[in-house]
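1. Sequence first, then the predicted structure:
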Amino acid sequence: MTTSNTEQNTNSNKCMIIGDDVKSEYRAEIPNVVDTIVESCSRKACFEHVDAAIIPSRDAVIEIIDITRRILYPGYFENQVIDRANLSYQLGGEVNDLFEKLSKQITNSIMHDCQRYGEKCSQCHSRGKKEALDFLKKIPELREVLASDILAAYEGDPAAKCYDEIIFSYPGVLAVTIYRIAHELYKQNITILPRIMTEYAHSIVGIDIHPGAEIGEHFFIDHGTGVVIGETCQIGDSVRIYQGVTLGAMSFPKDETGNMVRGHKRHPTIKDDVIIYAGATILGGDTVIGERSVIGGNVWLTKSVPPDNTVIIEEPKLIYKKHRK
């Protein structure tokens, strides 16, 4: 026996009416829920960003990174062919675009700090444009340093077939490129933006370099996943490190009120021509790895190493067991 179309339509209408009534019943509670959420914003235990200047946009910062990479490596990341005849036109457009976007985000960063922390705001827009222009002036020097990093990758990795392969595909080169961009802004005392940049690199390639770290030329991170380089780390020229290396802090001293002391050196110093193999952990602000030293895989160090030394762990005892058939 089948149900007539009239009966089906009647039942459907009844369901719709009942459904609307149920929805209205629950929706009636939403204003109370909203009031509870709003009230929670005034609690000290919760975080909010109300009555503060707009925070710099993470999406805009990622776009800034992409534009800067196209300027640093002309012809590598565009969707069109670039030749010498149109290089000036192409770069001119990119540089102007970068200036506008970067100055806006720097301005947002400055205004945010002024309002958030009660600082006296002075010509924020003018300062934003000046800082952006100062960064643009550093690009030729940045390109030379990054060229030395790419050369270090080619010299340090026998699997590398050409420079193009390194620029296009090596995660270590991407992380170092973003770090060097962020580090220049960090040196200009721009807040928030540099950390957004390096944490973006961290999220996509698994290499965590704080923008405050000081890293010399001809630097290469091979493979890279799991590398951590702390804020006060100092790394010389021609240093090579492998995956899983940690250059970290050994402890976090506190002041008399129990608050963590910030700004002091707490990460190691790595001198020129040092090689650090996979899984090594080097900790402490007083720890110095001397020139041309080699730190073996999985070594744990909290003390300094003189120049021209190799540090390895004892060979582990291996047990071989015959598979039973």
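-> Looks like it arrived, so ask away.
2. all contacts plus neighbour counts: C-alpha atoms, from now on.
-> Noted.
3. which ones are touching Leu174?
-> Ile167, Ala201 (CA atoms under 8 Å, 6 or more residues apart in numbering).
4. Quickly find the element holding it.
-> With elements taken from DSSP states H and E, the one containing Leu174 is helix 171-187.
5. buried ones in the helix or strand following that helix?
-> On the C-terminal side of helix 171-187, the nearest following helix or strand under DSSP H and E is helix 193-205. Within helix 193-205, the residues that qualify as buried are Leu193, Pro194, Arg195, Ile196, Met197, Thr198, Glu199, Tyr200, Ala201, His202, Val205, counting by 16 or more other CA atoms under 10 Å.
6. and helix 193-205 with helix 171-187, angle?
-> Helix 193-205 and helix 171-187 meet at an angle of 170 degrees, taking axes from the mean of the first three to the mean of the last three CA atoms, to 10 degrees as the criterion.
7. Can you name every helix or strand that helix 193-205 contacts?
-> Judged by 3 or more CA pairs under 8 Å, 6 or more residues apart in numbering; DSSP states H and E, the packing partners of helix 193-205 are helix 58-72, helix 87-116, helix 171-187, strand 208-209.
8. take a look at this one as well, against the first:
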Amino acid sequence: MNDEFFRQILNKQQLAEAVPSNKEITAWAMEVIRLLFPEQSKKVFLSVGQLKDEFAKLEQELSHIMDATKACCEGNNPKRAQNFFNSLPELYRILNTDIEAIFNGDPAARSEFEVIRTYPGFFAISFYRLAHSLYVNDVPLIPRILTEYAHSKTGIDIHPAADIDEYFYIDHGTGIVIGETTRIGKNVKLYQGVTLGALSVAKYMANTKRHPTVEDNVVIYSGATILGGETVVGHDSVIGGNVWLTKSVEPHSRVFHAPTVKVLKKSEEN
């Protein structure tokens, strides 16, 4: 092995050292979520001033994280951090609609506290909402780190660029994939194993809408696969389990997979 090989590795090492670890970045996000939803932790704050101080520290920390990530972040990072924290009241409002949707939609949910503390769907949604807010503030890399962390914890893969409206409900959730250019309306419910994906992964399609649009009040049951940037699931529709869909459906549609199932009695097995 020649010296050039080692120099290439060292150059990459220097680049990697400039970027805070994924652990530091996800810990910052977890602290934001814990401040918004103290049900996640045992921290106690006795005054509005103390809470303001904690949020101010996290704003500075975000700015420092972006400054340290010089390989990907350019521009006025303190302003970006400020914009993100200014958006928190609206983000908090939307997350509370997600909690409400989960609590009202799941007969097994006993309290909103339980939803916040234990539900993987809410965990993934909360990380997505933070990541998406950073994404729309032109922060690169960090949003993807956050959603991939939630993916690793829950099995729910939501791209930070996906556009998801309020009252979003993920039930169970493992295996859900929501692609980069997906658009999801209000009051949508997804079960485990749902894929909202692309018909093609060709690189030349990077800047086009490749993933479907799901309009308001849609339920998509487990294992359904919906593909394509021109595919629209009309509002108030139900997509049944294991459906494979690559064409649009009208509002109020009911789309079901019809497998052939035969149940044999013991006497018929031979």
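-> Done, it's in. In this text, all values refer to a predicted model and were calculated from it rather than measured experimentally.
9. Let me have the helices and strands packed on helix 193-205 of the first structure in CSV, extended by distance to Asn9 of the first structure.
-> Shown next, in CSV, are these (distance: least, CA to CA, whole Å):
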stretch, distance to Asn9 of the first structure
helix 58-72, 49
helix 87-116, 57
helix 171-187, 61
strand 208-209, 61
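10. now the equivalent of Tyr92 of the second structure over in the first structure: how far from Asp66 of the first structure?
-> Tyr92 of the second structure maps onto Arg143 in the first structure when the alignment is built from TM-score structural alignment. Applying CA to CA, to the nearest Å, the value for Arg143 of the first structure to Asp66 of the first structure is 15 Å.
11. same check, this time on Thr36 of the first structure
-> Distance from Thr36 of the first structure to Asp66 of the first structure, counting by CA to CA: 41 Å.
12. who's more crowded, those two?
-> The residue with more neighbours, out of Thr36 of the first structure and Asp66, is Asp66; 15 against 11, by other CA atoms under 10 Å.
13. What lines up with the more buried one in the second structure?
-> Per TM-score structural alignment, Asp66 of the first structure is aligned with Met30.
14. Could you do Glu131 of the first structure as well?
-> Residue-level alignment of Glu131 of the first structure against the second structure, with TM-score structural alignment as criterion, gives Arg80.
15. what about that match, helix or strand, and which?
-> With DSSP H and E as the criterion, Arg80 of the second structure is inside helix 77-86.
16. Report the buried residues of that helix.
-> Taking 16+ other CA under 10 Å as the criterion, helix 77-86 of the second structure shows Asn77, Pro78, Arg80, Ala81, Phe84, Phe85 as buried.
17. tell me which of those residues is nearest to Gly197 of the second structure?
-> When these are compared for distance to Gly197 of the second structure (CA to CA), Phe84 wins out at 28.2 Å.
18. and that closest one, what does it touch?
-> With contact taken as CA under 8 Å, 6+ apart, Phe84 of the second structure is in contact with Ser133, Leu134, Asn137.
19. One more: Ala249 of the first structure?
-> Residues in contact with Ala249 of the first structure (CA under 8 Å, 6+ apart) are Gly230, Arg266, His267, Pro268, Leu283, Gly284, Gly285.
20. Report the buried members of those.
-> Buried members of the contacts of Ala249 of the first structure, scored by 16+ other CA under 10 Å, are Gly230, Arg266, His267, Pro268, Leu283, Gly284, Gly285.
21. As TSV, the contacts of Ala249 of the first structure with distance to Ile18 of the first structure and secondary structure would be great.
-> As requested, these are exported to TSV (distance: CA to CA, whole Å; DSSP: H, G, I helix; E, B strand; the rest coil):
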residue	distance to Ile18 of the first structure	secondary structure
Gly230	60	coil
Arg266	65	coil
His267	65	coil
Pro268	68	coil
Leu283	66	strand
Gly284	67	coil
Gly285	68	coil
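22. Can you pull out the residues in contact with the helix or strand harbouring Leu196 of the second structure?
-> Remark: Leu196 of the second structure resides in strand 195-197, with elements defined by DSSP H and E. If you take CA under 8 Å, 6+ apart as the criterion, strand 195-197 of the second structure is touched by 175-179, 182, 210-212, 223-228.
23. what residue of the second structure matches up with Trp195 of the first structure?
-> You called it Trp, but residue 195 of the first structure is Arg. So Arg195 of the first structure corresponds to Arg144, using TM-score structural alignment.
24. I meant to write Gly285 of the first structure there.
-> If you follow Gly285 of the first structure across to the second structure using TM-score structural alignment, you land on Gly229.
25. average gap between stretch 61-68 of the second structure and the first structure?
-> With the two structures superposed, stretch 61-68 of the second structure lies on average 1.3 Å from its match in the first structure, counting by mean CA distance after the TM-score superposition for the first structure.
26. Buried residues, that stretch. List them.
-> When neighbours are counted by 16+ other CA under 10 Å, the buried residues of stretch 61-68 of the second structure are found to be Glu61, Leu62, Ser63, Ile65, Met66, Asp67.
27. okay, it sits on what stretch of the first structure?
-> If you align by TM-score structural alignment, stretch 61-68 of the second structure falls on residues 101-108 of the first structure.
28. What distance do you get for the counterpart of Ser251 of the first structure in the second structure to Thr208 of the second structure?
-> With TM-score structural alignment as the criterion, the equivalent of Ser251 of the first structure in the second structure is Ser200. When CA to CA is applied, the distance between Ser200 of the second structure and Thr208 of the second structure equals 11 Å.
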